[in-house]
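Novice: Just a sequence and a predicted model for now, questions to come.
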Amino acid sequence: MNTAIGIVLNGLALGSVYALVALGFVIIFKASGVMNFAHGSLLLLGGYLIAVLHERVGFAAALALAVLATALVAGAVDRVLLRRLDPNAAHVLTILTIGVDILLMTDLMRRVGGDLLPLGDPWGDAVTTFGGITVAQSRIASILVSLVVIGAIFAVFRFTPWGLSLRAAAEDREAAALMGVRLARVRTLAWCLAGALAALAAVFLVAFPSPGLERTTGQIALKAFPAAILGGMTSPLGALLGSLLIGVTEALVAGYESELSALGGGFGDVAPYAVMVLVLLVRPNGLLGAKESVRV
């Protein structure tokens, strides 16, 4: 029983980090209708900056600088590249993010090379034991930090002018523009926020028990993509629920890998996508996705 509880707790911790990444997908999609496939490279960028800065300025300052720099890079992608194209051609902009991801990822993978880079987080390999359950302190920190950050984001959506503008743009961009919503500013701020969340998520994705930042760390963002799809691409709450479901599923598959050997040794890598497909068969719009109405 303790083993199962520990696995679920680790899954919730992992899901809370996936939620930070999935919210980035959702925020950008709500603001512009673009699926940002450059999110993995932004996550790797944030983690790399923390890794190279923490010995010089300390972990807290390195984290702050990395979050700020990643947010600025994400905002620049929107202002310099995406804004030059037709904002209504979301499919073209989505394809462009793939190109951005290739460029950023290639350069960052060259810089990281074959090394494992520590981020200098204060938790290290410390663990906490309670009720016979042993949990890494980094996992507990990931849950607490994610709760605070996600709660703050939900408050921003609900109570700030930018959040109101974002919700209006997600409902009807043309109507929002006619009502005076500055769509370009809303979109750029959405990209900046998504970049900041990606950099923050990198800290917990490479913390213990993970060995450290490596060149393939950015690909972890792809596991959060099914979570965003599961919840419905326009629903932040759905992204949170989908992320927790994906995280717990992945932890259960890894924890009971021997019992699931008939499914193959690499089933844990495809489990998030298997869950996504199963849910979408029942709810094509996602867990909390709204059905689109089309006037004919």
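Specialist: Perfect, I can see it now.

Novice: rest of the way, CA atoms for contacts and neighbours
Specialist: Noted.

Novice: can you give me the strands in the stretch 101-250 of the chain?
Specialist: Secondary structure of the stretch 101-250 of the chain, counting by DSSP state E, counting those that start in this stretch: strands at 127-130, 133-136.

Novice: try this one next to it:
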Amino acid sequence: MTTLLQNVFNGLAIGSVYALVALGFCLVHKASGAVNFAHGSLLLLGGYLVAVLHEPLGFPLAVLAALAGTAAAALLEALVLRRVRDSSPAVPTILTIGVDILLLTELARRIGDQVLTTGDPWGAEVVSFAGITAAQARVYSLLVAVLLVGGFLLIFRFSRWGLSMRASSLDPEAAALMGVRVDRMQLIAWALAGAMAVVAAVFLAAFPSAGIERTTGQIALAAFPAAVLGGLGSVGGTLLGSLVVGMAEAMATGYQQQLSGFGSGLSDLAPYLVMVLVLIARPQGLLGSKESSRV
């Protein structure tokens, strides 16, 4: 029973980190309809900025500077993509792949073989309860993910900005005719997604992880199935999909010996396997809505 509880908590902790990453995918897609495959490089950029700035500035100021840096980078990306938004829907997504390659290549060159620490305040502290041992950073990541996702749900539901965002995501032209500044809404969403990448990077680099490496941005590849699984563009689905994917990965890791008949590395495959199985039964995702058209 203790092993099961430990694996369940590990799944929730991993899923919370995935939720922080997947929320960036969700915001961009909700605002502009694009899938930002450069989000992983923004995550790595945010972690790199915190790592190089925490010694001269201190951790809080380094995080603020990284938030500004990644938000600015996301804004530049959005401005570039704005030039091709009237073309095929696939063009902006393909461009984000090009941006991702360029940014990842430069960051990998700068980081090299180093493992950079972010100077986070949690260190290697652990907490124990009900026979479960957990890194303090993982507990905080779970709390932060729930608060952020809950906050965005409330904003989208009850604020004027959230209403404008929902209107522009459903029909940008109609929203513009009703006075919604669609371009500004999209820029804000991209900036928020860039800022979310920093939050995710801080927790990704925290104990039990070693720190920021040049491959850290690849975590976005596992978070993307979580976003799709929940329903790309659904904030609540982002959290649910991330927890499902995190739980699947943790169970595959915790019971690797019992599942050895399926081969090694099952935990790496688990996010994509769960995504495929769910999407076969529910193509719009767990909380996504079906598209309908009048004829």
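Specialist: Thanks, I have the structure now. Because the structure is predicted, anything quoted here is derived from the model rather than measured.

Novice: hang on, the earlier thing: and of the strands of the stretch 101-250 of the first structure, who's closest to Cys192 of the first structure?
Specialist: Nearest to Cys192 of the first structure among the strands of the stretch 101-250 of the first structure is strand 133-136; the distance by C-alpha to C-alpha comes to 30.5 Å.

Novice: ok, and what's touching the closest one?
Specialist: Around strand 133-136 of the first structure, the neighbours that count as contacts under C-alpha atoms under 8 Å, 6 or more residues apart in numbering are Asn2, Thr3, Ile5, Gly6, Asn10, Asp125, Ala126, Val127, Thr128, Thr129, Phe208, Pro209.

Novice: between those, which is nearest Ala271 of the first structure?
Specialist: Asn10 (16.1 Å).

Novice: is it true that the closest one touches Ala141?
Specialist: No: using C-alpha atoms under 8 Å, Asn10 of the first structure is not in contact with Ala141; the gap is 11.5 Å.

Novice: which of these two has more neighbours?
Specialist: Just comparing Asn10 of the first structure and Ala141: by other C-alpha atoms under 10 Å the higher neighbour count belongs to Asn10, 23 against 14.

Novice: Now do the host helix or strand of that one: which elements does it pack against?
Specialist: Element membership for Asn10 of the first structure, per DSSP states H and E: helix 2-32. Applying 3 or more C-alpha pairs under 8 Å, 6 or more residues apart in numbering; DSSP states H and E, one finds that helix 2-32 of the first structure contacts helix 39-57, strand 133-136, helix 137-159, helix 161-171, helix 183-205, helix 221-231, helix 236-255.

Novice: tell me the angle of that helix relative to helix 39-57?
Specialist: 110 degrees (axes from the mean of the first three to the mean of the last three C-alpha atoms, to 10 degrees).

Novice: and helix 2-32 of the first structure, which residues are buried?
Specialist: Going by neighbour count (16 or more other C-alpha atoms under 10 Å), the buried part of helix 2-32 of the first structure is 6-32.

Novice: One more: stretch 100-113 of the second structure?
Specialist: Asp100, Leu103, Leu104, Leu107, Ala108.

Novice: ditto for stretch 60-80 of the second structure
Specialist: 62-63, 65-75, 77-78.

Novice: hey, which of the strands of the stretch 101-250 of the first structure is tucked in deepest?
Specialist: Comparing those by mean neighbour count (mean count of other C-alpha atoms under 10 Å), strand 133-136 comes out on top with a mean of 16.

Novice: so that one matches what in the second structure?
Specialist: Counting by TM-score structural alignment, strand 133-136 of the first structure lines up with residues 132-135 of the second structure.

Novice: Can you state the mean residue-to-residue distance of that stretch versus the first structure?
Specialist: The superposed stretch 132-135 of the second structure is, by mean C-alpha distance after the TM-score superposition for the first structure, a mean 1.0 Å from where its aligned residues fall in the first structure.

Novice: what's the closest of the helices and strands packed on helix 2-32 of the first structure to Asn285 of the first structure?
Specialist: Among these, the nearest to Asn285 of the first structure by C-alpha to C-alpha is helix 221-231 (8.0 Å).

Novice: And Gly15 of the first structure, what's its match in the second structure?
Specialist: Under TM-score structural alignment, Gly15 of the first structure pairs with Gly15 in the second structure.
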